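Asks: Return a 3D structure for these sequence lines:
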Amino acid sequence: MNHLIDVIISATTWVVPVLLAVTLHEAAHGFAAKMFGDDTAQRLGRLSLNPIRHIDPIGTILIPALLLITGAPFLFGYAKPVPVAFQRLNPQRLGVVCVAVAGPLTNVGLAILSILLMVWLPSFSPAVNDWLATMLNQSIWLNCILAVFNMLPIPPLDGGRVLTAISPLPIARVLARMEKTGMIILIGVVFLLPYVTEKLGIYLPIFQWLVITPTRELVHFLTAIII
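Replies: Next comes the predicted model:
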């Protein structure tokens, strides 16, 4: 019973950070697209801060829940991508770049806000203080992980779309064709390959190299300039 209560309390410290992180990330893409002339997200009701409109059953609920239950050292998730008609953006290349970076920049902004709240929040009871500190600390790390992960230069991640937008046309066409297969390649290289090689006695912490280490540096940088 005590273990169940601990799990529930731990889950509550993740609910708000996860919902805010994925909701505002996706809404930011839609707002940026509208600024550059594409109102697709607005017409489909995705320029909303209502988390229900952005929740993906697998990415927003199942994957974070499994990571939490299995005691993973980090939490990760994603929302339903906001639809953007990139051909309607004007100017197109600048629009694609700004729409892509809007999500990760929003996550960095949320991490900064969480750091500020840790400094500015008044003192409550020890139990409440511990709960708030845990929630804000997890918000910092979650948002920084999302920012770093999404800026990996692999379509359909935001970093991949930036790379596509700034590449010469022949390269951009190749990258654009990776939109449908890029996530499969990413999962294979970042998650499945290390799992297989570990069984063979080879340690390849690719996620650590590509995401966790840069995230740690980003958290330390933001903390250093704010506190």
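
Asks: drop to CA atoms for contacts and neighbour counts, all remaining ones
Replies: Will do.

Asks: Give me the longest helix you can find in the protein.
Replies: helix 2-35 (DSSP state H).

Asks: Flag every buried residue along the helix or strand following that helix.
Replies: Using DSSP states H and E, the helix or strand that follows helix 2-35 in sequence is helix 40-43. Buried residues in helix 40-43, counted by 16 or more other CA atoms under 10 Å: 40, 41, 42.

Asks: list the helices and strands helix 40-43 packs on?
Replies: Packed against helix 40-43, as judged by 3 or more CA pairs under 8 Å, 6 or more residues apart in numbering; DSSP states H and E, are the following elements: helix 2-35.

Asks: Measure how far the helix it packs on is from the centre of its chain, please.
Replies: Relative to the chain's own centre, helix 2-35 is displaced by 10 Å; criterion: CA atoms, centre = their mean, to the nearest Å.

Asks: Pick the one among the buried residues of helix 40-43 closest to residue 28.
Replies: Ranked by distance to residue 28 (CA to CA), the buried residues of helix 40-43 are led by residue 41 at 10.4 Å.

Asks: Would you confirm that that closest one contacts residue 30?
Replies: Yes - if you go by CA atoms under 8 Å, residue 41 and residue 30 touch, sitting 5.4 Å apart.

Asks: can you give me the strands in this protein?
Replies: Ranges of strands in the chain, per DSSP state E: none exist.

Asks: Just give me the residue right at the centre of it.
Replies: For the chain, residue 146 is the residue whose C-alpha lies nearest the centre (CA atoms, centre = their mean; 2.5 Å).

Asks: Tell me how far that one lies from residue 83.
Replies: To residue 83, residue 146 is 19 Å away according to CA to CA, to the nearest Å.

Asks: To check against the first, give me the structure of this:
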Amino acid sequence: MELSILQLVAVYAIPVILAITLHEAAHAFVASRLGDRTAEAMGRVTINPVKHVDPVGTLLVPGLILLASKAMGGGLLFGWAKPVPVIASNLRSPRRDMGLVAAAGPGANMLMALAWAVALRGMVAFDVGEEYFVLVAKAGVQVNIALAALNLVPILPLDGGRVLFSLLPAKLALPYARLEPFGLFIVLGLLALGLLGVVVSPLIDLGYWIVASLVFF
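Replies: Model prediction:
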């Protein structure tokens, strides 16, 4: 069944807001546990979406992409929330802990993808739940895997770039960090050229394999 634009928004709104909100809350939570309470003091260790939602990045951009997907039959869901402030010098082991803080966001998305998949399996197995809830659960799996995969691309300032920076030896990490001012332009360039999906697809496939292996065994 092909969904209308309003139906698409109704199906994807909750998964998108939850995925982006809990992604940022996970960053803030892990940072607070590793010594930097900056985000915690700003109320960012919360599942309240108002604290995390960026009107453009969380609502407008994903909405426009959904509209484009409806019109053109494809597209990688893309969005962002208010950045979580992390002061590296407050962390116990700044370079290592920045990698852990960065990994927390995609990690939260994978946990959410698993949770949505468990709900989906339960609804299908026991033939319970309206079709709408089945579609929302499927969207929850899709959105969280896509967001985790996108953020794990090893380009600063994405989470994958910060994880890679924390793992590289110092003589390689410092030159790599100098690329950060150009990272967003690289990502947007890949998106504009239609190449971002090519880069992210292997990570998305891996995410689906993990979810399928753990939930649909």
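
Asks: Quick check: TM-score for this pair?
Replies: Here the superposed chains carry a TM-score of 0.88, computed using TM-score structural alignment, normalised by the length of structure 2; 209 aligned residues with a CA RMSD of 1.9 Å.

Asks: between residue 41 and residue 30 of structure 1, what contacts are shared?
Replies: Common contact partners of residue 41 of structure 1 and residue 30 (CA atoms under 8 Å, 6 or more residues apart in numbering): 47, 82, 83, 84.

Asks: and the third one, what pairs with it in structure 2?
Replies: Residue correspondence, TM-score structural alignment: residue 83 of structure 1 in this structure matches residue 85 in structure 2.

Asks: okay, now its match: neighbour count?
Replies: Here the count is done by other CA atoms under 10 Å, and residue 85 of structure 2 has 16 residues near it.

Asks: residues touching it, list them.
Replies: Counted by CA under 8 Å, 6+ apart, residue 85 of structure 2 has contacts 28, 38, 39.

Asks: on that earlier part again, flag every buried residue along the longest helix of structure 1.
Replies: In helix 2-35 of structure 1, counting by 16+ other CA under 10 Å, buried: 11, 13-15, 17-34.

Asks: Output the contacts of residue 85 of structure 2 as JSON lines; include the columns distance to residue 172 of structure 2.
Replies: Below are the contacts of residue 85 of structure 2 laid out as JSON lines (distance: CA to CA, whole Å):
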{"residue": "28", "distance to residue 172 of structure 2": "27"}
{"residue": "38", "distance to residue 172 of structure 2": "29"}
{"residue": "39", "distance to residue 172 of structure 2": "29"}
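
Asks: Alignment lookup: residue 18 of structure 1 to structure 2.
Replies: Aligned partner of residue 18 of structure 1 by TM-score structural alignment: residue 16.

Asks: In space, what's closest to that match - neighbours in sequence excluded?
Replies: Leaving aside its sequence neighbours, residue 16 of structure 2 sits nearest to residue 143 (CA to CA, 6 or more residues apart in numbering; 6.4 Å).

Asks: Could you do residue 100 of structure 1 as well?
Replies: Using CA to CA, 6+ apart, the closest residue to residue 100 of structure 1 is residue 158 (4.8 Å).

Asks: Compute the number of surrounding residues for the one you found.
Replies: For residue 158 of structure 1, using other CA under 10 Å, the count is 27.

Asks: if I pick residue 173 of structure 1, what's in contact with it?
Replies: Shown in contact with residue 173 of structure 1 (CA under 8 Å, 6+ apart): residue 164.

Asks: just checking, what's the longest helix in structure 2?
Replies: Max-length helix for structure 2 by DSSP H is helix 94-125.

Asks: Give me the nearest residue to residue 88 of structure 1, chain neighbours excluded.
Replies: residue 38 (5.6 Å).

Asks: how about the one you found, what's its partner in structure 2?
Replies: Residue pairing (TM-score structural alignment): residue 38 of structure 1 is matched to residue 36 of structure 2.

Asks: do you know how far its match is from residue 99 of structure 2?
Replies: Taking CA to CA, one finds residue 36 of structure 2 at 14 Å from residue 99 of structure 2.

Asks: Between these two, which is the more surrounded one?
Replies: More crowded of residue 36 of structure 2 and residue 99, by other CA under 10 Å: residue 36, with 23 against 19.
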